[in-house]
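*Asks:* got a predicted structure here, sequence first:
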Amino acid sequence: MRVSRILLALVAVAPLAACQSRMQTAALDDESAWYTGTMPDKPFDVPLVDTSRLDPKFRRQTVRYTGAEKPGTIVVDIDQRHLQLVEEDGSARQYGIGVGKAGFSWKGEARVGRKGVWPDWSPTTTMVSLNPDLPRTRKGGLDNPLGARALYLYQGNRDILFRIHGTNEPWSIGEQMSSGCVRMLNEDIVDLFERVPVGTQVLIKRSGKARV
């Protein structure tokens, strides 16, 4: 599928973003400039982003990890807009993320209760109360707000309705735009998805001091 066709599909879903967002005017100036091609995947190829358009601190990289969490833990820093996967050697794989608008972000401990490939999307009750015109479901695909993969966060056996997922709004990485979920570039969530099993511990931390 040509990238131009992918972009048309992505534009169509923008107002529906799970963990909803309002698109930034600057991002709309030339959406096609955000994309460089595709990565093979099933049942859809993953649109690849020109990461040179991101602030370097939000590009995927390996960093030193100084926290106390054990290897294999996902650590999300809402204030710094980073997600880190702690490695065995004192390092972490770090990814840039988009986070929730003021008043929507969650913090605490959870685990990956299940994983989804090109998952279906449904709005939460809160999202519907704020926007009754939202569709009640959307099948997985290029026009789906959850993107190519999703990690569903649970506490005990309860789905707490927060997700770590892909996005078709790459310009939202590093921004505070969603309704609470953690969003990543599609190629980054695919990378993380392959590295973490169901049961992975997740720590989401937020002090509020760095929020804008």
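*Replies:* Ah, there it is. Just so you know, these numbers come straight off a predicted model, no measurement behind them.
*Asks:* when you work out contacts or count neighbours from here on, use the C-alpha atoms and nothing else.
*Replies:* Will do.
*Asks:* residue at max distance from the center of the protein?
*Replies:* Taking C-alpha atoms, centre = their mean, the residue of the chain most remote from its mean C-alpha position is D89, at 25.7 Å.
*Asks:* ok, it to L130 distance?
*Replies:* Taking C-alpha to C-alpha, to the nearest Å as the measure, D89 and L130 are separated by 45 Å.
*Asks:* and for T38?
*Replies:* Noted for T38: a distance of 35 Å to L130, by C-alpha to C-alpha.
*Asks:* give me the more crowded residue out of these two.
*Replies:* T38 (17 against 9; other C-alpha atoms under 10 Å).
*Asks:* show me the contacts for that one.
*Replies:* V3, D45, V46, P47, L48 (C-alpha atoms under 8 Å, 6 or more residues apart in numbering).
*Asks:* quick one: which of those residues sit in helices?
*Replies:* V3 (DSSP state H).
*Asks:* most neighbours out of the contacts of T38, which is it?
*Replies:* When the contacts of T38 are compared by neighbour count (other C-alpha under 10 Å), P47 ends up highest, at 27 neighbours.
*Asks:* wait, isn't that residue in contact with P40?
*Replies:* No: with contact defined as C-alpha atoms under 8 Å, P47 does not count as touching P40 (9.1 Å).
*Asks:* so which residues of this protein form strands?
*Replies:* Per DSSP state E, the chain carries strands over the ranges 35-39, 46-49, 61-64, 74-77, 82-86, 91-96, 99-100, 108-117, 149-155, 158-167, 176-178, 182-185, 201-205.
*Asks:* tell me which of those strands sits nearest to T126.
*Replies:* Each of the strands of the chain has some distance to T126 by C-alpha to C-alpha; the shortest is strand 158-167, at 10.8 Å.
*Asks:* any buried residues in the closest one, and which?
*Replies:* Along strand 158-167, these residues count as buried under the neighbour rule (16 or more other C-alpha atoms under 10 Å): D159, F162, R163, I164, H165, G166, T167.
*Asks:* below is an additional structure, to be compared with the one above:
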Amino acid sequence: MRRQVRPAMLPSRRKAVRMLLSVVGLPLLAAACTTVSPPPPQIVNATPTVDPLAAERYAALDTERFSVPAVSLEDLKPAYMRQLVDYPTREQPGTIVVDPEARFLYLVQEGGKALRYGVGVGKEGLEFTGTARVERKAQWPRWTPTPDMIRREPGRYAKWAGGMAGGARNPLGARALYLFKNGKDTLYRIHGTNEPWTIGEAVSSGCIRMMNQDVIDLYNRVAGGSRVVVL
């Protein structure tokens, strides 16, 4: 029996089939190589969040005899802002504890708590340790540099040897607490400052400085004769 021979595929037909396969295979190939694109990156707002409580506590005060401007939020270091903290101690509520090294002042409260304030510490603030009493409180106090300050920097302080009246430019700020021991002035002061950016820092002169808003708050809470412990 004679075997039938299939005629060879014509070149034009082979070309058509090849083109068809290439067209059909493109989507399959593309699907195999495609990866899931990640979602577009989210734009994060670079503006820092303002703590409403901090903004309120350190806002400008218009009820004072002299101007008390708001503390710039850029100068507010979170650790040194006024806040209630755990503070177990044997000291009685109402006692002030000053920790110059850590740059904190604590007002002891009931239940193992304390109001903690950030402070700046000058050279005079490191010259006394131990216990004392708040024998005097003053609003917008007069400032007189100590003899040591005048001796160290006469060009800066000698002109104020007779004292500077209280006011917005006075280095003692809005309030001052004067510490006495056994009836004698220790020359140690807890006072305000017109340089809030120095809170948490070691400064060239002064005792224990606080932001004016904080020293006003402390002044209103502390009674005359209160015990003060300087670590």
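*Replies:* Okay, I see it. Note that the structure is a prediction, hence the values are computed from the model and not measured.
*Asks:* from the strands of the first structure, which stretch is densest packed?
*Replies:* Across these, the average number of neighbours (mean count of other C-alpha atoms under 10 Å) peaks for strand 182-185, which reaches a mean of 32.
*Asks:* check the mean deviation of that strand from the second structure.
*Replies:* Once the two models are superposed, strand 182-185 of the first structure sits on average 0.2 Å from its counterpart in the second structure (mean C-alpha distance after the TM-score superposition for the first structure).
*Asks:* give the contact list for the residue nearest the centre of the first structure.
*Replies:* Closest to where the C-alpha atoms of the first structure average out (C-alpha atoms, centre = their mean) is R183, at 1.6 Å. Shown in contact with R183 of the first structure (C-alpha under 8 Å, 6+ apart): I97, G98, V99, I164, H165, G166, T167, I173.
*Asks:* from L134 of the first structure, how far off is it?
*Replies:* For R183 of the first structure, the distance to L134 of the first structure equals 20 Å [C-alpha to C-alpha].
*Asks:* what do you get for D41 of the first structure?
*Replies:* According to C-alpha to C-alpha, D41 of the first structure stands 28 Å off from L134 of the first structure.
*Asks:* and if you look at S172 of the first structure?
*Replies:* Going from S172 of the first structure to L134 of the first structure by C-alpha to C-alpha gives 20 Å.
*Asks:* just A9 of the first structure next, same as before
*Replies:* 18 Å.
*Asks:* and the contacts of stretch 101-109 of the second structure?
*Replies:* Outside stretch 101-109 of the second structure, the residues that reach it (C-alpha under 8 Å, 6+ apart) are 80, 87, 91-99, 114-121, 199-201.
*Asks:* which part of the first structure matches it?
*Replies:* Using TM-score structural alignment, the residues of the first structure aligned to stretch 101-109 of the second structure are 79-87.
*Asks:* show the end-to-end separation of that stretch, please.
*Replies:* 22 Å.
*Asks:* cool, stretch 121-135 of the second structure as well?
*Replies:* 21 Å.
*Asks:* roughly how far is that stretch from the heart of the chain?
*Replies:* From the chain centre to the centre of stretch 121-135 of the second structure is a distance of 24 Å (C-alpha atoms, centre = their mean, to the nearest Å).
*Asks:* tell me the counterpart of N170 of the second structure in the first structure.
*Replies:* Taking TM-score structural alignment, N170 of the second structure has N144 as its aligned residue in the first structure.
*Asks:* tell me how far V23 of the second structure lies from A30 of the second structure.
*Replies:* 12 Å.
*Asks:* before we move on, what about G94 of the second structure?
*Replies:* Distance, G94 of the second structure to A30 of the second structure, by C-alpha to C-alpha: 77 Å.
*Asks:* again with H191 of the second structure
*Replies:* Taken as C-alpha to C-alpha, the span from H191 of the second structure to A30 of the second structure is 75 Å.
*Asks:* D41 and L134 of the first structure: who's more crowded?
*Replies:* The neighbour comparison of D41 of the first structure against L134 (other C-alpha under 10 Å) goes to L134, with 15 against 12.
*Asks:* what residues are up against the aligned partner of T167 of the first structure in the second structure?
*Replies:* Applying TM-score structural alignment, one finds that T167 of the first structure aligns to T193 in the second structure. Going by C-alpha under 8 Å, 6+ apart, T193 of the second structure touches P171, L172, G173, A174, R209, M210, M211, N212.
*Asks:* hang on, K15 of the second structure is in a helix, isn't it?
*Replies:* Yes: counting by DSSP: H, G, I helix; E, B strand; the rest coil, K15 of the second structure is located in a helix.
*Asks:* for T125 of the first structure, find the nearest of the strands of the first structure.
*Replies:* Nearest of the strands of the first structure (C-alpha to C-alpha): strand 158-167, 10.2 Å.
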